[in-house]
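J.: just need the structure, nothing else, for what follows:
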Amino acid sequence: MIDHLELATPDLAASTAFYRGALAPLGYALHVEGKANGFGAEPGRLDFWLRPGEASTPRPHFAFFCATRALVDASHRAALQAGGTDNGAPKLRVDISPTYYAGFVRDPDGHNVEFVCQT
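T.: Below you'll find the predicted structure:
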C-alpha cells in the first residue's frame, strides 16, 4: 500500500498553487509549507508532497481516487481552472474496465494527473 507520493518541481510556488486548486474538490488542503509542501485530506495524514528540484524524466503518471463520477468532473474542471492542460476529458474508459471513469490533466511540470472513479 502506498503511504505517500512526493514530486520534485522546478517551480514550487506554481505547482503548489496548481495542486491547491486542483485538489480542493477532493477535500485536500495544503497543511505544510516549507522545504517541502504537504497536502492531505487531514492535517495529520499528508500523503501528497511537492519539493523543489528537477522534475523526473519520464514524468510519472498518478491517479487520485474520486468517490463519484461527479467528483471526477469537478476535480478535472478545478485542475484546468488552476492552470492544468487537458490530457483527456472525463469519460467512461471501457477499454480499461466497464466502470472506469477518469479524466486526465497535465500539471505545470507535465505530470499526467488522473482523477478516477471505478464504481
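
J.: C-alpha from now on. contacts and neighbour counts both.
T.: OK.

J.: list the buried residues for stretch 18-35?
T.: For stretch 18-35, a neighbour-count test (16 or more other CA atoms under 10 Å) marks 18-26, 28-30 as buried.

J.: what is the end-to-end distance of that stretch?
T.: 18 Å (CA to CA, to the nearest Å).

J.: for the most far-flung residue of the chain relative to its centre, give me its contacts.
T.: For the chain, the largest distance from the centre (CA atoms, centre = their mean) belongs to Pro98, which lies 23.1 Å off. By CA atoms under 8 Å, 6 or more residues apart in numbering, the contact list for Pro98 reads Leu92.

J.: I have a second one here; can you model it like the first so I can compare?
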Amino acid sequence: MFSHIFIGVTDFDRAMCFYRPLMDVLQLDLRFCEPERPWAGWQQAGVSRPLFLVGTPFEGTHHAGNGQMTAFLAATRATVDAAYQAALAHGGSSEGAPGLRPEYHAHYYGAYFRDPEGNKLCVACHTVPLPHSAV
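T.: Purely as a prediction, here's the structure:
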C-alpha cells in the first residue's frame, strides 16, 4: 500500500540516536544512511518497500504536525513494550504507555510516544496473545 513514509527532523544525529535502537527492536534493517544529505531508511528484511525514512526535509525546515502519526506494526505485545522502553530511553516522550486500547478493538495493544523532534509515533500489536502452556 505504501512506497515510503518520511519523517522530518532538524537534528539528524539526535534522530539517529533515537531511531536506530527503535528500529532494532522492531527488527527493521537499515537500508542506507547518508549523513551528508542527511537521511536514512529502514525496511523489513527481504523486501524493498515500504521504506521508513528520517531526514532533513528538502525545504530545510521541519515542524511536527498536529494530527499526524506514524504507527509501526509489532508481532507481539512484548515488542510493543520493548519499543516503548527503547523510545523513552533514547530521548522520546510518552504519549500513552503500552496497554490494551479496546476502543479500537478487543486485542489492540499499543504504545504512543514522540521522537525528540516531536513527531508522534505508535507501535501496535493486533494479534490475540497465545495462552500460556502448562509446564
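
J.: any idea what the TM-score is?
T.: Overlay of the two chains. TM-score (TM-score structural alignment, normalised by the length of the first structure): 0.89; 119 aligned residues with a CA RMSD of 1.7 Å.

J.: what residue of the second structure matches up with the residue farthest from the centre of the first structure?
T.: Using TM-score structural alignment, the equivalent of Pro98 of the first structure in the second structure is Ala106.

J.: and the helices in the first structure?
T.: Applying DSSP state H to the first structure gives helices spanning 12-22, 69-81.

J.: mean shift between the first one and the second structure?
T.: The superposed helix 12-22 of the first structure is, by mean CA distance after the TM-score superposition for the first structure, a mean 1.0 Å from where its aligned residues fall in the second structure.

J.: whereabouts in the second structure does that helix align?
T.: By TM-score structural alignment, helix 12-22 of the first structure lines up with residues 12-22 in the second structure.

J.: and the counterpart of Cys33 of the second structure in the first structure, how far is that from Leu12 of the first structure?
T.: Applying TM-score structural alignment, one finds that Cys33 of the second structure aligns to Glu33 in the first structure. According to CA to CA, Glu33 of the first structure stands 10 Å off from Leu12 of the first structure.

J.: likewise for Gly38 of the first structure?
T.: Between Gly38 of the first structure and Leu12 of the first structure the computed distance is 12 Å (CA to CA).

J.: and those two? Which one has more around it.
T.: Remark: of Gly38 of the first structure and Leu12, Gly38 carries more neighbours, 24 against 18, as counted by other CA atoms under 10 Å.

J.: show me what contacts the more buried one?
T.: Counting by CA under 8 Å, 6+ apart, Gly38 of the first structure has contacts 30-32, 46-50.

J.: run the last query once more with 10 Å
T.: Going by CA atoms under 10 Å, 6 or more residues apart in numbering, Gly38 of the first structure touches 4-6, 16, 28-32, 45-51.
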